[in-house]
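> can't give you the sequence, but here's the structure:
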């Protein structure tokens, strides 16, 4: 599977994690308000996607709605219309769809889109979310890249969106951080074995694990290394010794000179 180069903007523009969110300022994560704030400050934006009951790609991180809306239950049991009317805690807006976010960003800043795993053990998915993403992005004019922790999702995206850059979100996969993943799945994914077969051109790696030899190997072979999630200027300075760009939250990252 051929690689698609990552646009230079993803290496030069810090990426606001779940957009530039700050509930104290009325900007919940993955909200329109947080996206508008990121654009205003010239930051790139990282967002997460979950599917609605009717197959729409919704900009939302969790599988359960409780933490972010106060309304318990899986997001995938709600329709897109119902989600649009479900306010995010700390703001006054409902859950946005990917179509709305694409219209809002409109190519002004780079947009890094993470598809959340729908399998449960990072295996083959039914392709529903991937197809929804491909349909939403058809005709989009702007720097965009796609990624997932699930390599099978990235492989599907290579088939559906062959002209868009894609990558794998990677991790140390410690048992305490991933208690629901089987040990053999954690052990396999830790070595990033699907990088080549997925046609990835980048990884976004856990910031505390950037010194892993496999990360250096991918970088030495020409792959790009982004990282998640940086939470201070001091952590950013350390991460940038290895990572070419950061996904950040909780402070304002400096724009490179």
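Arrived safely. Predicted, not measured: the structure shown is a model, and the values here were computed from it. Numbering: from 1, shown residues only.
> CA atoms for contacts and neighbours, from now on please.
Will do.
> Residue 190: neighbour count?
Residue 190 has 16 neighbouring residues, counting by other CA atoms under 10 Å.
> Next: residue 183.
Residues lying near residue 183 (other CA under 10 Å) number 13.
> Structure two is appended below for comparative analysis:
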């Protein structure tokens, strides 16, 4: 993620890595997305029982790892035993290291609630990676991030056709408004510009949708098909 004010090229953001090639929110998925040309990789964070931020979207391990336990009841050591071949549930620190090893790439951390915010920010600052990460999520989670990190880049996830109230924007100071792609129109992006906001959007997987979003003025597009998105933004077939 980066500042859109001078209308730089649209940013290509990989949704949970490269999930059509590798399991979402794993290191191979993150690394594949970076190799495909992602400007940023979006990941989800949950906390283990011992408070370690790890990459996982769901509250339980059932869907991806076949284990019904909530991740909050599993320690990091126990989680490390949960393997599928070479795949494991990575820590956020491992993902940060993978992204910062690629020049200019960034990590977009999606927080659905305020709970993981403090441990997540501690992991980022512990690696000195403050300038290589951004955050997205609903207002409650992003307000928790802002309280911890006055200068952090934030994309406020927003599911309404009208922009948030001015008071919320003043408190949160987001760099982007982050609606689902169905809400992004030229009028929406114009209103965001007038409010001093860039527009990031999710999750576009069809070429025609990607092209429409670019034409509507989106600054950042998130996709499960990062290679396709990269080709569309670069004007390649």
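All right, it came through fine. Fair warning: this is a prediction, and the values are worked out from it, not measured in the lab.
> check contacts around the spatially most central residue of the second structure.
Nearest residue to the geometric centre of the second structure (CA atoms, centre = their mean): residue 42, 2.9 Å. Taking CA atoms under 8 Å, 6 or more residues apart in numbering as the criterion, residue 42 of the second structure is in contact with 13-17, 107-110.
> Check residue 20 of the first structure too.
By CA under 8 Å, 6+ apart, the contact set of residue 20 of the first structure is 27, 29, 34-35, 37-38, 45, 249.
> Most neighbours among those, please name it.
Most surrounded of the contacts of residue 20 of the first structure: other CA under 10 Å gives residue 45, at 29 neighbours.
> Show me what it aligns to in the second structure.
Under the alignment (TM-score structural alignment), residue 45 of the first structure pairs with residue 41 of the second structure.
> What of residue 224 of the first structure?
Aligned by TM-score structural alignment, residue 224 of the first structure pairs with residue 198 of the second structure.
> May I ask you to name the longest strand in the second structure?
In the second structure, ranked by residue count with DSSP state E as the criterion, the top strand is strand 40-47.
> Beyond that strand, next helix or strand please.
strand 53-55 (DSSP states H and E).
> What sits closest to the residue nearest to the centre of the second structure if chain neighbours are left out?
What sits nearest to residue 42 of the second structure in space, not counting adjacent residues and going by CA to CA, 6 or more residues apart in numbering, is residue 108, at 4.4 Å.
> How far does stretch 125-145 of the first structure sit from its chain's centre?
How far stretch 125-145 of the first structure lies from its chain's middle: 13 Å, per CA atoms, centre = their mean, to the nearest Å.
> Go through it and flag the buried ones.
For stretch 125-145 of the first structure, burial by neighbour count (16 or more other CA atoms under 10 Å) applies to 125, 129-137, 142-145.
> Now do the same contact list for residue 202 of the first structure.
Going by CA under 8 Å, 6+ apart, the list of residues near residue 202 of the first structure reads 6, 166-168, 223-226.
> Start from the N-terminal end of the second structure and give the helices.
27-35, 62-65, 76-80, 92-100, 117-126, 139-148, 166-172, 186-194, 207-216, 226-233 (DSSP state H).
> Which one, of these, ends up nearest to residue 55 of the second structure?
Between residue 55 of the second structure and the helices of the second structure, the shortest separation by CA to CA is 5.9 Å, and it involves helix 92-100.
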